[in-house]
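Asker: starting from these lines, generate the structure:
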Amino acid sequence: MIDAPVSPTDTEVAAAAALAGAEVVRDRYGRRHSRIDKGAGDFATDADVAAEAAILDVIRTARPGDAVHGEEGGRYGEAGAVRAWLVDPLCGTLNYATGSPLVAVNVALRNGPAAVADPFSGEVFLTDGETAWVRHGTAGRASRRVAGRPEAGEERLAPTADTRLVDVNLDPPFPGAPAFRAVDLLARPGFVERFRPRVLSTTLALAWVAAGRRAAYVTDGGDLSGSVHFAAGIALCRAAGCVVTGVDGAPVGPEGRGLVVAADAETHGLLMSSIRERGRSA
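Answerer: Modelled structure (predicted):
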């Protein structure tokens, strides 16, 4: 009797898709890239498009009935599909185009498992929706794991504010201005007395909060829960036990504004105090 092939889990599909995109990004690094203008100073490169195609191939093969929302190509699949994947094939395009290897490949099943791959460290940060872990040295390697039980080369993500480093997204637009502008946060006494700002300019920073490499992350914006840029990182941080809210302290969702992700409640409270102090003095 021949056993039927075992279908990969959604977490494995997310990991394989993110790694497929990361391989494209890594292989094309340092080349001269064609530029696809999106307007208002935003652009994509041929690497973004090729990485998204590689990700789509993995998802379509493993989950042919699912819809996909890609940053570059828009929506693919049946309009009425119950399940949808959110894909950001190269988060940090400007970094990448100017020779900085600070980028991320984000793949998330809406309200489900997610993966964030770092093309240059070889790490992929994963969540099955309940736990979060990082897999090291992942290039070309797939894996089946037991839920909640790390394998060799894996470790559970453990957020900590010990670094006191807070990544602040300073990229426009700034929809919260003048009530909230991230650049003003950097000048608040309560912030600079306790934290040291960093500007990574990619949502890889969210994975770093989940991993304890950053104390927190702050960005302006509207509802980011369904964003191709943020969905995977938010899922990671929630599963790792981070505190995740909008810049107004409300839950992230349709009524939310921006994002504050902190390693712990104390750090989150300190950041919210600084943000509200800015609001009172505006």
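
Asker: going by C-alpha atoms from here, please, whenever you check contacts or count neighbours.
Answerer: Noted.

Asker: residues in contact with the residue nearest the centre of the chain?
Answerer: Central residue of the chain (Cα atoms, centre = their mean): G233, 3.3 Å from the mean position. When contacts are counted by Cα atoms under 8 Å, 6 or more residues apart in numbering, G233 is found next to 106, 114, 116, 203-204, 206-207.

Asker: please enumerate the helices of this structure.
Answerer: 10-27, 46-62, 93-97, 182-185, 189-192, 204-210, 231-240, 265-281 (DSSP state H).

Asker: please render those helices as CSV that adds distance to H69 to the earlier fields.
Answerer: Output for those, formatted as CSV (distance: least, Cα to Cα, whole Å):
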stretch, distance to H69
helix 10-27, 14
helix 46-62, 10
helix 93-97, 18
helix 182-185, 28
helix 189-192, 37
helix 204-210, 19
helix 231-240, 12
helix 265-281, 31
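
Asker: from V244, how far off is the closest residue to V243 other than its chain neighbours?
Answerer: Counting by Cα to Cα, 6 or more residues apart in numbering, V243 lies nearest to A262, which is 5.2 Å off, once chain neighbours are set aside. Applying Cα to Cα, to the nearest Å, the value for A262 to V244 is 7 Å.

Asker: out of the two, which sits in the more crowded spot?
Answerer: Each of A262 and V244 has its neighbours counted (other Cα atoms under 10 Å); A262 has more, 31 against 24.

Asker: which residues sit in contact with the more buried one?
Answerer: 161, 209, 215-217, 242-244, 268.

Asker: same thing but at 7 Å, please
Answerer: By Cα atoms under 7 Å, 6 or more residues apart in numbering, the residues touching A262 are 215-217, 242-244, 268.

Asker: which two from these end up farthest apart in space?
Answerer: A215 and V244 (12.4 Å; Cα to Cα).

Asker: give the burial count for V166, as a bare number.
Answerer: Burial of V166 is recorded as 28 neighbouring residues (other Cα under 10 Å).

Asker: pretty sure G279 sits against F180.
Answerer: Yes: the criterion here is Cα atoms under 7 Å, and G279 meets it with F180 at 6.5 Å.

Asker: and the two? Which one has more around it.
Answerer: Taking other Cα under 10 Å, G279 and F180 do not tie; F180 has more neighbours (21 against 15).

Asker: who touches the more buried one in this structure?
Answerer: Neighbours of F180 in contact, by Cα under 7 Å, 6+ apart: G279.

Asker: picking up where we left off before, so which of the contacts of G233 wins on neighbours?
Answerer: Using other Cα under 10 Å as the neighbour test, these are led by N106, with 34 neighbours.

Asker: pretty sure that residue sits against A232.
Answerer: Yes: using Cα under 7 Å, N106 is in contact with A232, at 5.8 Å.

Asker: joint contacts of these two?
Answerer: Shared contacts of N106 and A232, defined by Cα under 7 Å, 6+ apart, are found at 115-116.

Asker: for stretch 121-134, measure first residue to last.
Answerer: First-to-last residue span, stretch 121-134, Cα to Cα: 11 Å.

Asker: contacts for it?
Answerer: Under Cα under 7 Å, 6+ apart, the answer for stretch 121-134 is 11, 112-118, 135-139, 148, 154-157, 207, 235-236, 239-240.

Asker: please generate a structure for the following sequence too, so the two can be compared:
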Amino acid sequence: MVITDRDLVIRAAEAGAGVVRAAYGASLTRFEKSAGDFATAADIDAERAVLDVLRTARPGDAVIAEESGRTGAADRTWLVDPLCGTLNYAARTPLVAVNVALRTGSDITVAASADPFAEEVFWAEGGHAYVRRHGVDSELVPSADSRLVDVNLDPPFPNSPAFRAVRLLANPEFVERFRPRVVSTTLAVAWVAAGRRAAYVTDGHLRDSVHFASGIALCQAAGCVVTGIQGQPLHTGAGGLLVAADQETHATLLALIASQFLTG
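Answerer: Below you'll find the predicted structure:
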């Protein structure tokens, strides 16, 4: 029986999430990657579990994975982040995501972001987005009601000093309208699609990002407003990501960000 890409992306994300969940709290070997950045044995093992699922079902597809890099060359490329939030995880903070997405040509066609500890999988295909809990799918509905805005404070900051996301946290207009959160995992991007966050803001160049591809696809499929940080099409100009549950929230944040570029 041939497995569909939709079922495959969910199965792969669940496989990685199972490894992450099982290793939580254990003493894990660390592998230094660069200054201030490292992977743990759980990252490596979770990636292996994800890739085993993908390569068994789609041996001819290419892969870009966080830990093992690029393998293969094909029109179909899987983007794999086996543990987004490694610093959280290593500090025994259960806020992480397992992200898997399929890029076919220039489009993300299926995507999944799994929360290993809530045992939820957010997934998207064909302009529809859902969360799966205990085998039951519920449609994702964005909402700005929480007023919670997640801001990514991790480098790199390619638009500094003109723009620094951290400055939003001290902006009186931001504080009057929103409540900041810093989850430090792209699980928070999926939460915008699910109505658990009003918006998400990050700097950076995110084309083919294993960290962000799934969350962006989820938010687009759920009907969020998704642009770069200057309101431009994604992966153009200044880059970055501004995703909001509705147009009003997006416009408000866009104005606050624009004021930084004007005065930075």
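
Asker: and the TM-score between these chains?
Answerer: Once superposed, chain against chain, the TM-score is 0.96 (TM-score structural alignment, normalised by the length of structure 2); 260 aligned residues with a Cα RMSD of 1.0 Å.

Asker: quick revisit: will you turn the contacts of G233 of structure 1 into TSV that also has distance to D167 of structure 1?
Answerer: Shown next, in TSV, are the contacts of G233 of structure 1 (distance: Cα to Cα, whole Å):
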residue	distance to D167 of structure 1
N106	18
A114	21
V116	17
T203	10
L204	10
L206	9
A207	11
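
Asker: in structure 2, what residues pair with the strand ranked longest in structure 1?
Answerer: Identified as the longest strand of structure 1 according to DSSP state E is strand 84-91. Using TM-score structural alignment, strand 84-91 of structure 1 corresponds to residues 77-84 of structure 2.

Asker: how about the contacts made by the equivalent of N106 of structure 1 over in structure 2?
Answerer: Aligned counterpart of N106 of structure 1 in structure 2: N99 (TM-score structural alignment). Applying Cα under 7 Å, 6+ apart to N99 of structure 2 gives the contacts 13, 80-82, 112-114, 211, 214.

Asker: would you point out the most distant pair within those residues?
Answerer: Farthest pair in those, by Cα to Cα: A13 and H211, 13.1 Å.

Asker: settle it for me: which of these two has more neighbours?
Answerer: A13 (34 against 27).

Asker: any idea what the more buried one aligns with in structure 1?
Answerer: Under TM-score structural alignment, A13 of structure 2 pairs with A18 in structure 1.

Asker: kindly report the same for R132 of structure 2.
Answerer: The alignment partner of R132 of structure 2 in structure 1, by TM-score structural alignment, is R135.

Asker: run a quick neighbour tally on that match.
Answerer: With other Cα under 10 Å as criterion, R135 of structure 1 counts 20.

Asker: quick one: what's aligned to D66 of structure 1 in structure 2?
Answerer: Under the alignment (TM-score structural alignment), D66 of structure 1 maps onto D61 of structure 2.

Asker: for the match of N106 of structure 1, which non-adjacent residue is spatially closest?
Answerer: In space, N99 of structure 2 is closest to S113, 4.5 Å off (Cα to Cα, 6+ apart).

Asker: the residue nearest to V243 of structure 1 pairs with which position in structure 2?
Answerer: In structure 2, A262 of structure 1 lines up with A244, judged by TM-score structural alignment.

Asker: distance of its match from T109 of structure 2?
Answerer: Counting by Cα to Cα, the separation of A244 of structure 2 from T109 of structure 2 is 21 Å.

Asker: quick one: the residues in structure 1 that stretch 26-40 of structure 2 pairs up with.
Answerer: Against structure 1, the aligned range for stretch 26-40 of structure 2 is residues 31-45 (TM-score structural alignment).

Asker: how about that stretch, which residues are buried there?
Answerer: For stretch 31-45 of structure 1, burial by neighbour count (16 or more other Cα atoms under 10 Å) applies to 44-45.

Asker: run through the residues that contact the aligned partner of L153 of structure 2 in structure 1.
Answerer: In structure 1, the residue equivalent to L153 of structure 2 is L170, according to TM-score structural alignment. L170 of structure 1 makes contact with 182-183, according to Cα under 7 Å, 6+ apart.

Asker: show me the contacts for the match of R132 of structure 2.
Answerer: Neighbouring residues of R135 of structure 1 by Cα under 7 Å, 6+ apart: 123-125, 153-155.

Asker: same deal with A235 of structure 1?
Answerer: 114, 129.

Asker: any idea how far it is from D118 of structure 1?
Answerer: The separation that A235 of structure 1 has from D118 of structure 1, given Cα to Cα, amounts to 16 Å.

Asker: same deal with H229 of structure 1?
Answerer: According to Cα to Cα, H229 of structure 1 and D118 of structure 1 sit 14 Å apart.

Asker: ok, R188 of structure 1 next?
Answerer: Remark: distance between R188 of structure 1 and D118 of structure 1 (Cα to Cα) = 32 Å.

Asker: swap in S201 of structure 1?
Answerer: Applying Cα to Cα to S201 of structure 1 and D118 of structure 1 gives a distance of 14 Å.

Asker: equivalent analysis for L270 of structure 1, please.
Answerer: Plainly put, L270 of structure 1 is 29 Å away from D118 of structure 1 if you go by Cα to Cα.

Asker: elements contacting the longest strand of structure 1?
Answerer: Judged by 3 or more Cα pairs under 7 Å, 6 or more residues apart in numbering; DSSP states H and E, the packing partners of strand 84-91 of structure 1 are helix 46-62, strand 67-70, strand 104-109.

Asker: winner for burial among those?
Answerer: strand 104-109 (a mean of 33; mean count of other Cα atoms under 10 Å).

Asker: average distance between it and structure 2?
Answerer: Superposing on structure 2 and averaging over aligned pairs (mean Cα distance after the TM-score superposition for structure 1), strand 104-109 of structure 1 comes out at 0.1 Å.

Asker: what's the answer for stretch 19-26 of structure 1, then?
Answerer: Mean deviation of stretch 19-26 of structure 1 relative to structure 2 after superposition (mean Cα distance after the TM-score superposition for structure 1): 0.2 Å.

Asker: and that stretch, how far out from the chain's middle?
Answerer: Distance of stretch 19-26 of structure 1 from its chain centroid, counting by Cα atoms, centre = their mean, to the nearest Å, is 15 Å.

Asker: repeat for stretch 81-88 of structure 2
Answerer: Using Cα atoms, centre = their mean, the offset of stretch 81-88 of structure 2 from its chain centre is 10 Å.

Asker: what do you get for stretch 163-180 of structure 1?
Answerer: Centroid separation for stretch 163-180 of structure 1 versus its chain: 16 Å, with Cα atoms, centre = their mean.

Asker: likewise for stretch 123-132 of structure 2?
Answerer: When distances are taken as Cα atoms, centre = their mean, stretch 123-132 of structure 2 is centred 14 Å away from the chain's centroid.

Asker: alright, calling it a day.
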